[in-house]
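Asks: Sharing a model prediction with you, sequence too.
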Amino acid sequence: MGHYDALLILSFGGPEGPDDVMPFLENVVRGRGVPRKRLEEVAEHYLGFGGISPINQQNRDLVEALAPTLDVPVYWGNRNWHPYGEDTVRRMREDGVRRAAVFATSAFAGYSSCRQYYEDIARISLPDGPELVKLPHYGDRPGFVEAMADRVREALARLGRDDARLVFTAHSIPLAHARGAYESELLRSAELVNRALGRGGEWDLVWQSRSGPPQVPWLEPDVCDHLREVKADSVVLVPIGFVSDHMEVVYDLDTEARQVAADIGLPMERAGTVGTHPAFVRMVGELMAGPEPVPCSVETCPQV
């Protein structure tokens, strides 16, 4: 990893108190024409958890886990809330960083999950450095797969049902944005996790956290609709599309989906996200030590 002298973890960001919630959400939807009423509805999800998203603390934990495994300093910046990426890059420049690997906390192809991070890097880069190099997608890397498989094993143990049906979940996106490799990469990753568990049989990939006008088609089925129709005696939800517990995980799965399962009498557990699993932490170093990343094509991660 000698060709990098720092690592930047670049993430989505999240509020850390009630007063942060609306300004954070306004940052997220700026320029998209989202109605105020919709923002107020989403704000209630955050306020139900004290206005605190778990993602920031999980990023701090990831920084702490990575630091002793690397021989370069580890920084962290966000797209939508403090610490903002641009502030972190200024600090990196002051610290003398010349060339940094950028690890996005999103494992798969797509606009918001990949292309937008390239746009972030362009926006926060400074004329006098440091150079920022985005690391590639990693949903099929052995470290990610191993970590996700372990999280599923833990959920199966809590449930006490080795034969529970695995229902993998990821953030839904509008069909108009679903060109490219987003769905195919998720399908491959889910298959690899299922294989790592030594399981045969069927599993499902479903979607969650859709927003926007109801007349705009998004990837389906929704996880809650799927739970109502699934032919299974028990289910483990596997949030494969997330590397840490975003609000979409703790609200849409742990609250809404869990309530649906309880209402219909379906035993359900939610697998953890990869978080700071040792295999996942090790994978980041492997990505840094690997070949020089080649930016993915617009066909893989389309612009919208």
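Replies: All right, it came through fine.

Asks: going forward, measure contacts and count neighbours with C-alpha atoms only.
Replies: OK.

Asks: Can you give the contact residues for stretch 277-292?
Replies: By C-alpha atoms under 8 Å, 6 or more residues apart in numbering, the list of residues contacting stretch 277-292 from outside reads 1-2, 4, 62, 65-66, 69-70, 101, 103, 135-136, 141-144, 146-147, 274.

Asks: Can you pull up the most central residue in the protein?
Replies: Taking C-alpha atoms, centre = their mean as the criterion, Phe242 is the residue nearest the geometric centre of the chain, at 3.0 Å.

Asks: Near Glu202, how many other residues are there?
Replies: By other C-alpha atoms under 10 Å, the residues close to Glu202 number 10.

Asks: ok, so what distance separates it from Ser234?
Replies: 14 Å (C-alpha to C-alpha, to the nearest Å).

Asks: so how far is Lys134 from Pro295?
Replies: Noted for Pro295: a distance of 8 Å to Lys134, by C-alpha to C-alpha.

Asks: The two: which has the busier surroundings?
Replies: A direct count of neighbours by other C-alpha under 10 Å for Pro295 and Lys134 places Lys134 higher, at 23 against 13.

Asks: Name the helix or strand for the nearest residue to that one once chain neighbours are set aside, please.
Replies: Ranked by C-alpha to C-alpha, 6 or more residues apart in numbering and with sequence neighbours excluded, the top spatial neighbour of Lys134 is Val102, at 4.5 Å. Using DSSP states H and E, Val102 falls within strand 99-104.

Asks: Packing partners of that strand?
Replies: Applying 3 or more C-alpha pairs under 8 Å, 6 or more residues apart in numbering; DSSP states H and E, we find strand 99-104 packed against strand 6-11, strand 131-134.

Asks: Which ones among the contacts of stretch 277-292 lie within helices?
Replies: Of these, the ones assigned to helices by DSSP state H are Leu62, Ala65, Leu66, Pro142, Gly143, Phe144, Glu146, Ala147.

Asks: let's bring in a second model and compare:
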Amino acid sequence: MSDSTRRETKPPAASGVHLEAGAVVPSATAATREGPEHTAMPQAYDAILLSGFGGPEGQDDVLPFLRNVTRGRGIPDERLEEVAHHYRHFDGVSPINQQNRELLRALRAALAAEGIDLPVYWGNRNWAPYLDEALAEAAADGIRTMIAIPTSAYSSYSSCRQYREDWADALEAVGRQQGLQIDAPLKIDKVRQYFSHPGFIRPFVDGLRDALAAARAAGHADDAIEVLFSTHSIPTEDAAHSGGETFAGVDGGGYVAQHLAVAREVIAKTGPGISWQLVFQSQSGPPTQPWLEPDINDTIGALEGRTAVIVVPLGFVSDHMEVMWDLDTEARETAEEHDLWFARTPTPGIHPAFVSALVDLVRERIAGIPVERRLNETEIGPWFDVCRGGCCANPRLGFKPAIAGLQP
């Protein structure tokens, strides 16, 4: 789509979701329509849907993009401009779209190398190319069953359920498009949350091992190094619902439990005696709304007896604005203010182990690999193929149609 015809708004919210007669899971394939936690039924797919968050690629894109991200919350442009300056500092360009283009190429190459002959379509939730554009292209190409890969590894409203809602929005939008004749509705399954897959964990292990070596080479003893595993803060109410009933009553819900499980695995493989913490960043809600803490900058400022800090962006699949600004800019500046040596390890990006993991997640579902044979490296997991009812709900926004999971 050319810049002159590119839309500035994402598809409207879905008013309903297609349900086949007797189906439990909306818009599901035969393998998942009855809603198993894990399926061992082989399923033939026509294509893969790589789903990203999206990001602006120029100064004129910034405010329309932020309006899409915050749609339905009534946030005025004046407040959005407070966030927009992060993007404007980088000429209005988020790296996330280019990161996804690189991942798209790497994933296609890895699939071909494994003999998996499936096309990969790419659509974003909040900026071009939008999800409904990707689905319209797929439908026009004769695609009817897809396996979706969200570029987010953990359970929470923003990292799982909201993807499922936006897929529902996109499916309804495609169904409304004039001139597009679809003889059967598109069906979309999703891969499991992949926080526990060894291919997701490996890039963090490699990055932390290298950073620890660099800190030691710079003269910092192990007992003077602090490792901060950082992820996006979310409202505590959302955290409590993340992961559903599995984590009912657990402080921070599945979102925190899953991050801690991965952090423990990474530290065990790199430096079991190194001090570490799980910290949070990028809080964006009103001061009256509780969000997960501690904040990364507050934590850095309060460190005692440390001469070096290593930040591991554990919650992120690739570099984007929250990594470039909140970590590479603000957290680094905070460390410098406190005379701390600073390093930030890489995100998975297109690390070969991560790309191979995504191929493996697709292979699991094509072959119907039973859960006990799936790759997993934490005490939590492998996670569900079909999200449980109410999992990762957002009580403030109320029920919204979503696919790839049990209703509601």
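Replies: Cool, got the structure. Please read these numbers as outputs of a predicted model, since none were measured by experiment.

Asks: TM-score for the pair, please.
Replies: In this superposition the chains share a TM-score of 0.95, using TM-score structural alignment, normalised by the length of the first structure; 304 aligned residues with a C-alpha RMSD of 1.7 Å.

Asks: on that earlier part again, distance of the equivalent of the residue nearest to Lys134 of the first structure over in the second structure from Glu81 of the second structure?
Replies: When the second structure is aligned by TM-score structural alignment, Val102 of the first structure is paired with Ala148. Noted for Ala148 of the second structure: a distance of 33 Å to Glu81 of the second structure, by C-alpha to C-alpha.

Asks: repeat for Arg264 of the second structure
Replies: Arg264 of the second structure is 38 Å from Glu81 of the second structure, by C-alpha to C-alpha.

Asks: try Leu111 of the second structure
Replies: Separation of Leu111 of the second structure from Glu81 of the second structure (C-alpha to C-alpha) stands at 41 Å.

Asks: if we can go back for a sec, if you count what's nearby, which of Ala148 and Glu81 of the second structure comes out ahead?
Replies: Ala148 (24 against 15).

Asks: okay, stretch 343-354 of the second structure sits on what stretch of the first structure?
Replies: Aligned by TM-score structural alignment, stretch 343-354 of the second structure falls on residues 269-280 of the first structure.

Asks: residues of the matching stretch that come out buried?
Replies: Glu269, Arg270, Ala271, Gly272, Thr273, Val274, Gly275, Thr276, His277, Ala279, Phe280 (16 or more other C-alpha atoms under 10 Å).

Asks: Span of it from start to end?
Replies: Span of stretch 269-280 of the first structure from end to end, C-alpha to C-alpha: 22 Å.

Asks: if we can go back for a sec, may I ask which of the ones in helices among the contacts of stretch 277-292 of the first structure has the most neighbours?
Replies: Neighbour max across those (other C-alpha under 10 Å) = Phe144, 27 neighbours.

Asks: Could you find the counterpart of that residue in the second structure?
Replies: Under the alignment (TM-score structural alignment), Phe144 of the first structure maps onto Phe200.

Asks: how near is its match to Phe354 of the second structure?
Replies: From Phe200 of the second structure to Phe354 of the second structure the distance is 5 Å (C-alpha to C-alpha).

Asks: tell me, what's touching these two both at once?
Replies: Pro348.

Asks: how far out from the middle of the chain is stretch 140-153 of the second structure?
Replies: 15 Å (C-alpha atoms, centre = their mean, to the nearest Å).

Asks: Show me which residues of that stretch are buried.
Replies: Ile143, Arg144, Thr145, Met146, Ile147, Ala148, Ile149, Pro150, Thr151, Ser152, Ala153.

Asks: Please apply the same query to stretch 162-181 of the first structure.
Replies: 164-173, 177-181.

Asks: likewise stretch 323-334 of the second structure?
Replies: Val323, Met324, Trp325, Asp326, Leu327, Asp328, Ala331, Arg332, Glu333, Thr334.

Asks: Can you tell me which of the helices and strands packed on strand 99-104 of the first structure is packed in deepest?
Replies: strand 6-11 (a mean of 24; mean count of other C-alpha atoms under 10 Å).

Asks: matching residues in the second structure for it?
Replies: Using TM-score structural alignment, strand 6-11 of the first structure pairs with 47-52 in the second structure.

Asks: The matching stretch against the first structure, how far on average?
Replies: Between stretch 47-52 of the second structure and the aligned residues of the first structure, the post-superposition mean distance stands at 1.0 Å (mean C-alpha distance after the TM-score superposition for the first structure).

Asks: The match of Phe144 of the first structure and Thr231 of the second structure, how far apart?
Replies: Computed with C-alpha to C-alpha, the distance linking Phe200 of the second structure and Thr231 of the second structure is 15 Å.

Asks: before we move on, what about Phe316 of the second structure?
Replies: Computed as C-alpha to C-alpha, the Phe316 of the second structure to Thr231 of the second structure distance reads 7 Å.

Asks: And Val205 of the second structure, by the same measure?
Replies: In terms of C-alpha to C-alpha, Val205 of the second structure sits 16 Å off from Thr231 of the second structure.

Asks: And for His197 of the second structure?
Replies: Relative to Thr231 of the second structure, His197 of the second structure is positioned 18 Å away (C-alpha to C-alpha).

Asks: Show me the strands in the first structure, by range?
Replies: 6-11, 74-78, 99-104, 131-134, 165-171, 204-208, 235-238, 268-270 (DSSP state E).

Asks: Turn the ones you listed into a markdown table, including distance to Asn27 of the first structure.
Replies: Formatted as a markdown table, these follow (distance: least, C-alpha to C-alpha, whole Å):
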| stretch | distance to Asn27 of the first structure |
| --- | --- |
| strand 6-11 | 14 |
| strand 74-78 | 11 |
| strand 99-104 | 19 |
| strand 131-134 | 23 |
| strand 165-171 | 19 |
| strand 204-208 | 21 |
| strand 235-238 | 29 |
| strand 268-270 | 29 |
